[in-house]
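**Student:** please find the sequence and the predicted model below.
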Amino acid sequence: MKKILITGGTVFVSRTLAEYFVSKKEDVYVLNRNNHPQPKGVTLIEADRYNLGATLSNYSFDVVIDANSYTGEEVSLLLDALPEIKEYIFISTSAVYPETLSQPFKETQQVGANKYWQSYGTNKIEAEEILAKRVPQAYILRPAYIYGPYNNAYREAFVFDCATSKRPFYLPSSGDMILQFIHMNDICKLVDKLLETKPVEKIYNVGNEVTVTIKEWVEMCYDVVGESVEFIEVSSDVPQSSYFSFPNYEYILDVSNQTAVIGETIDMKEGLRESWEWYRENQEVVTKRDYFGAIEKMLEEKI
């Protein structure tokens, strides 16, 4: 039994990781402020990560999974508070790659500012650099768009809402922009395998081997709800992020290192079916954006 500390533990990524390792009979601790319900089977360490003090000084963990550090400061504060560090896994982001690089992005390419992700990406870069310097054995994961049960971002849930309302879907241009996703359970599987096999490579792009277009993704979302979709194409003159869940930015990750560790990822449609089954009972968990308002106010005049 491994003693595992997971930062967060109550929302999407960190919660799924906590539940996964509880199901594997590991001794799971979660570090959070206790503002949300805790997963079953975990031990709560209630603290503010900006004021940890001696909170962790009497603990010894086999593994630290940092699932919710967004800046170098947050990583540094956690490292300072831990009396020792054995295995460490950091959930970073694919937003660390500049949009100007050749694609698919490879882990060996130079990271840097991306105009679409701005400070989110550069803050994660700083966090990665501090971690690599202080904990050279740490693994760093750079996921594409994450989906699955517990997803509190209004992404697939927005399309499910369109489908259940039997609305036509307002499609950015022809809908041929490519999206790359990864199911949260595949991230759990990767983390587990890295801890088990301890490969030499320390940085991993994380995503499905097969990408989809916006149109294909929306069709799958409607299909798992049990509805057919009618598309209305929207001019590129309309800001895409005002009425759709993703910015007008296409990128692809090279995930060959990930594939070498875990093999094939979850089928996209099956993963979306799991998301739908969860969402239909947990709609209040998702942070919804007013895409429908934008559509009603703006798009009718600008298509």
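**Tutor:** Looks like it came in fine.

**Student:** C-alpha only now, for contacts and for neighbours.
**Tutor:** Noted.

**Student:** helix or strand for residue 80, which one?
**Tutor:** Following DSSP states H and E, one finds residue 80 within helix 72-81.

**Student:** give the buried residues for stretch 129-143.
**Tutor:** 130-132, 137-143 (16 or more other CA atoms under 10 Å).

**Student:** all helices of the stretch 51-200 of the chain, in order?
**Tutor:** Using DSSP state H, counting those that start in this stretch, the helices of the stretch 51-200 of the chain run over residues 72-81, 119-134, 156-164, 184-197.

**Student:** for the ones you listed, which one ends up most surrounded?
**Tutor:** helix 156-164 (a mean of 21; mean count of other CA atoms under 10 Å).

**Student:** residue 46 and residue 219: what is the separation?
**Tutor:** Relative to residue 219, residue 46 is positioned 42 Å away (CA to CA, to the nearest Å).

**Student:** dropping in the other structure now:
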Amino acid sequence: MNDLDQLLREATDHVASPDLAGRALAEAHRRRVRRTAVGALAAVALLGGGVAWAVQEPTPKAGVVDTPVPTPTATPSAADTDPATQPIWDPFTVVDAPRRPSTLPEQIAPPADAPSIAEAPLPDVVLAWPEEGVDLRVLATNGEWRSVPGTANAIQGTFRDVVSPAISPDGDRVAMAVDAGVLVVEATTGEQSVVPWPPELAGPVDSRPGLRWLPGDEGFVVLHWKRPWLVGLDGTGEPAPFGGAYGSGVMVDPDDGTIRERTRAYGRLRMWNSADDASSVSLGGYGERYVTRSGWWPTPATRDRTAWH
């Protein structure tokens, strides 16, 4: 290998070295200098032209008069004096708003094991708390909780084996649909009674219907899945002249028993007096007038914020 290297050196001694690397670096330096000079000249030319354009007076044209463009100003809106107009509300200020007076505590936390209402009655009921596998718990205005024994298993074999309580307008009773009928619990005595189902509503069913109290001792509007029924405290019943499937949109005025219903969005709001269609009015959108009185209950979807009743 050494002999070959020596042979090659001797054979190329007479060839002058071109110094290719040095020549390439020198050429690159010259090109950078030329580009820098050209860029500087172009920048000066542009800047000079821009300055000249900015300071020179525009050439007026014959017959053309410059009209100043007025600056737009905001026109104050007229004050709205209609008492029905609500002030603009910023929802982000709700945390600073004062809490309205309420019979309910600031935080609702039902105890896991409340005393039985049959053994320790309450003055009234303002909230009913259903929960799967647990007896119904109710809260009074005095802040005390009670349980309603037997309600944990009062519904069986349906898609939702949980009672749906309905508090009476005066808060003295709470009712719920169960397998045997309508279970009514007296707050002040703790007594329980069952209004039997009319044969048409006995079942079997996929889920027990919701209830709406009628004034006094008139009974209930039973929101059956086919159509609402009117059921008295003696167990007699008949189909209601109002409402559609599942009784959606049916409301009961707790004072005079007037029925209001709106079965679908953009539908008519109808008012019923007994079996008479007393009035009907068209309303746009989804607005509804729900009438309520005493009582709340939490629903599974609103467990953390407690729904109105």
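**Tutor:** Noted; the coordinates are in hand. Bear in mind the structure is a predicted one, so any value in this text is a computation, not a measurement.

**Student:** please state their TM-score.
**Tutor:** The TM-score (TM-score structural alignment, normalised by the length of structure 1) is 0.24; 135 aligned residues with a CA RMSD of 7.1 Å.

**Student:** related to what we said a few turns ago, neighbour count for residue 46 and residue 219 of structure 1, which is higher?
**Tutor:** Counted by other CA atoms under 10 Å, residue 46 of structure 1 and residue 219 do not tie: residue 219 has more neighbours, with 20 against 14.

**Student:** surely the more buried one is in a helix?
**Tutor:** Yes - judged by DSSP: H, G, I helix; E, B strand; the rest coil, residue 219 of structure 1 forms part of a helix.

**Student:** now residue 31 of structure 2: which helix or strand?
**Tutor:** Applying DSSP H and E as the criterion places residue 31 of structure 2 in helix 20-55.

**Student:** before we move on, the earlier item: packing partners of the helix holding residue 80 of structure 1?
**Tutor:** Here helix 72-81 of structure 1 touches helix 119-134, going by 3 or more CA pairs under 8 Å, 6 or more residues apart in numbering; DSSP states H and E.

**Student:** one more time with 10 Å
**Tutor:** strand 63-66, helix 119-134 (3 or more CA pairs under 10 Å, 6 or more residues apart in numbering; DSSP states H and E).

**Student:** on that earlier part again, Serialize the buried residues of stretch 129-143 of structure 1 to JSON lines and add fields for distance to residue 233 of structure 1.
**Tutor:** Output for those, formatted as JSON lines (distance: CA to CA, whole Å):
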{"residue": "130", "distance to residue 233 of structure 1": "44"}
{"residue": "131", "distance to residue 233 of structure 1": "44"}
{"residue": "132", "distance to residue 233 of structure 1": "45"}
{"residue": "137", "distance to residue 233 of structure 1": "48"}
{"residue": "138", "distance to residue 233 of structure 1": "45"}
{"residue": "139", "distance to residue 233 of structure 1": "42"}
{"residue": "140", "distance to residue 233 of structure 1": "38"}
{"residue": "141", "distance to residue 233 of structure 1": "35"}
{"residue": "142", "distance to residue 233 of structure 1": "32"}
{"residue": "143", "distance to residue 233 of structure 1": "29"}
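
**Student:** can you flag which of the residues you listed belong to strands?
**Tutor:** 139-143 (DSSP state E).

**Student:** quick one on the thing from earlier: turn the helices and strands packed on helix 72-81 of structure 1 into a markdown table, including distance to residue 81 of structure 1.
**Tutor:** Shown next, in a markdown table, are these (distance: least, CA to CA, whole Å):
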| stretch | distance to residue 81 of structure 1 |
| --- | --- |
| strand 63-66 | 12 |
| helix 119-134 | 13 |
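
**Student:** so which of these is nearest residue 190 of structure 1?
**Tutor:** strand 63-66 (12.3 Å; CA to CA).

**Student:** quick check: residue 3 of structure 1 touching residue 28?
**Tutor:** Yes - between residue 3 of structure 1 and residue 28 there is a contact under CA atoms under 10 Å: 6.1 Å.

**Student:** compare neighbour counts for these two and give me the winner.
**Tutor:** residue 28 (26 against 15).

**Student:** list the helices and strands the helix or strand containing the more buried one packs on?
**Tutor:** Per DSSP H and E, residue 28 of structure 1 falls inside strand 27-32. Packing partners of strand 27-32 of structure 1 (3+ CA pairs under 10 Å, 6+ apart): strand 3-7, helix 12-23, strand 43-46, strand 63-66.

**Student:** relative to residue 206 of structure 1, which of the ones you listed is closest?
**Tutor:** With CA to CA as the criterion, residue 206 of structure 1 lies closest to helix 12-23 of these, at 13.5 Å.

**Student:** please name every helix or strand in contact with that closest one.
**Tutor:** strand 3-7, strand 27-32, strand 63-66, strand 145-147, helix 184-197.

**Student:** dump the ones you listed to a markdown table, plus distance to residue 162 of structure 1.
**Tutor:** Converted to a markdown table, the helices and strands packed on helix 12-23 of structure 1 look like this (distance: least, CA to CA, whole Å):
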| stretch | distance to residue 162 of structure 1 |
| --- | --- |
| strand 3-7 | 34 |
| strand 27-32 | 34 |
| strand 63-66 | 34 |
| strand 145-147 | 18 |
| helix 184-197 | 23 |
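
**Student:** out of the ones you listed, nearest to residue 261 of structure 1?
**Tutor:** Nearest of the helices and strands packed on helix 12-23 of structure 1 (CA to CA): helix 184-197, 6.8 Å.
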